[in-house]
Every structure is written in C-alpha cells, then in structure tokens.
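Undergrad: No letters, just coordinates:
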C-alpha cells in the first residue's frame, strides 16, 4: 500500500513518522512472505519436474545348483570358468567380459553385449539359452534386464 507512505495527512493521534515505520515493516514482511512463497514454488516445481524413477530391484545372487536364475557363464582361460547369476525384475549395468553362455532360467531377459566392436541385444524367453557353442569366442555383457 504505497499510498500510505506518501500520504501527508496523518489520522488523529498518529504522527507521519510512525505511519512510515509501519509501512516499512509491511514491505519487509511482504518481501519475506514473497521469498518463502518463491522457495516453496521452486521445491514444488522440482518435485513435479523430476519423474519418478522405476525401481531397479535386480540382484546379483549366488548361482548354487539353481537353474531358475539368469545365468552368465564366463571363461577365465586355461579351461577355468565361473558364472554370475541375477534374480528379480529390473535392469543393471554390468561389465562382464568372457561370457560364452547365457541362460534365461525362468525369466524373460534382455541381454546387451559387445563382440568384435559391435553391439548386440537379445531377448530370451524363459527356459532359453544362447551360447558360442564351444568355439572359444566370448563377449562382453554390459547390461542385464529381467522383465
């Protein structure tokens, strides 16, 4: 209310200086309220602008004797090998070199891999397996997605 600040006539019992001080206090209050309001709007805007991320619940698990997990069989060289297994729906980035066989277990799985500088994607239904058929060739798997 700017008109109060420049009004030369004071109501009865009040002097001009007292009115100007109260107007200044009102301006400071408005600025504070405005800052709080803008801060709240910014927080709300961030909450609305950042989409909810899907849950990435995929887990790397011990394979044991189970055949229901997604299994990557890995050649270590010299006739030695190991494996890595994954369970639960989700997606994970990995960097697993030396993979020669992929088994889907009881899952629908998409595997992204690199071989010879080219990138490939394969989706396997439950119970399927892909392999290099003992050729000794291996690939680097860089993503596992269980549907």
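TA: Cool, the structure landed. What you see is a predicted model; the values in this text were computed from it and never measured.

Undergrad: For the rest of this, base every contact and every neighbour count on C-alpha atoms.
TA: Fine.

Undergrad: and residue 90, what is it in contact with?
TA: Neighbour list for residue 90: 55, 56, 57, 58, 145, 146, 147 [criterion: Cα atoms under 8 Å, 6 or more residues apart in numbering].

Undergrad: do residue 56 as well
TA: 89, 90, 91, 92.

Undergrad: Nearest residue to the third one in space, ignoring adjacent ones along the chain?
TA: It stands for residue 91. Nearest residue to residue 91, sequence neighbours excluded (Cα to Cα, 6 or more residues apart in numbering): residue 145, at 4.2 Å.

Undergrad: For the one you found, give me its contacts.
TA: Contacts here follow Cα under 8 Å, 6+ apart; on that basis residue 145 touches 58, 89, 90, 91, 92, 109, 110, 111.

Undergrad: ok, and the most crowded of those residues?
TA: In terms of neighbours by other Cα atoms under 10 Å, the contacts of residue 145 top out with residue 109 at 24 neighbours.

Undergrad: need the next SSE after the longest helix along the chain, C-terminal direction.
TA: Taking DSSP state H as the criterion, the chain has its longest helix at helix 16-49. Downstream of helix 16-49, the next assigned helix or strand under DSSP states H and E is strand 59-61.

Undergrad: The structure to be compared is supplied as follows:
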C-alpha cells in the first residue's frame, strides 16, 4: 500500500512540475505512431531496449514505460519525467542510459 501511494505521489508531482516548468501551449493531440524508418518522431526504447514506442505532434502524455534505455527527440523539443528527473531535449538529441538506472518514463511533452 505504501509503495502504491508513493508511486501515485510521484506521478502527481511529475505532472504538476511539467505543468509549472513548461510554457503553456494550445492543446494538441500528441499520439503514438508507428516508428517505421522515420527519424523525426520522438522514439523511446524501453523494457531494457526490447521494445520501442514513437510519438508525434505536440502535447503531453503520461506513461509508465519501465527501464528506458534510450530516447531520441527527432525533429521535436521534448520535456519528460524520467525516473525522478525532469529532462529536456532539443531537436535531434539523443539520451542514452549509460549508468544502468532502469528509469521509468512517467510523462512526455512535445512542444
């Protein structure tokens, strides 16, 4: 019960911090999309790199993608909560987990 409560608290704090830290933009429809061969999408490698997920369009989404090993921003500016850290990425950037942190991606914003 205590662990579940702490996870909820972390998620709520992450969403509140994203809202406070990032500039306000009109609502947009961020969506998951097929990665294909495209490199302009935000691409997340998770589950130890065994799975990938891509996102397009501006907006914010809350997720629970475990053990993220790599994130590429494509042609997007990105902010996210990865583990307990708030991370921002400029266009065409790559973030790789070289420290074996096994962090969970809690929230992602494309702006």
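TA: Good, I have the coordinates. Model, not experiment: these values are computed from the prediction.

Undergrad: on that earlier part again, of the contacts of residue 90 of structure 1, which are reproduced in structure 2?
TA: Retained contacts for these in structure 2, judged by both residues aligned by TM-score structural alignment, their matches' Cα atoms under 8 Å, are 55, 56, 57, 58, 145, 146, 147.

Undergrad: what's the closest non-adjacent residue to the equivalent of the third one over in structure 2?
TA: Put plainly, it is residue 57 of structure 1. Alignment note: residue 57 of structure 1 maps to residue 29 in structure 2; criterion TM-score structural alignment. Nearest residue to residue 29 of structure 2, sequence neighbours excluded (Cα to Cα, 6+ apart): residue 59, at 5.9 Å.

Undergrad: Strands along structure 2, start to end?
TA: Using DSSP state E, the strands assigned to structure 2 run over residues 31-33, 42-46, 51-56, 59-65, 70-72, 78-82, 85-89, 94-96, 105-110.

Undergrad: Now those in CSV, please, with extra columns for distance to residue 14 of structure 2.
TA: Putting the strands of structure 2 into CSV (distance: least, Cα to Cα, whole Å) gives the following:
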stretch, distance to residue 14 of structure 2
strand 31-33, 20
strand 42-46, 18
strand 51-56, 19
strand 59-65, 9
strand 70-72, 18
strand 78-82, 6
strand 85-89, 8
strand 94-96, 19
strand 105-110, 7
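
Undergrad: Residue 139 of structure 1: how many residues sit nearby?
TA: By other Cα under 10 Å, the residues close to residue 139 of structure 1 number 20.

Undergrad: Looking at structure 2, name the residue matched to it.
TA: Structural alignment (TM-score structural alignment) places residue 139 of structure 1 against residue 103 in structure 2.

Undergrad: Contact partners for the residue nearest to that match when sequence neighbours are not counted?
TA: Distance criterion Cα to Cα, 6+ apart; nearest residue to residue 103 of structure 2, sequence neighbours excluded, is residue 83 at 4.6 Å. Applying Cα under 8 Å, 6+ apart to residue 83 of structure 2 gives the contacts 103, 104, 105, 106.

Undergrad: Could you do residue 35 of structure 1 as well?
TA: Residues near residue 35 of structure 1 by Cα under 8 Å, 6+ apart: none.
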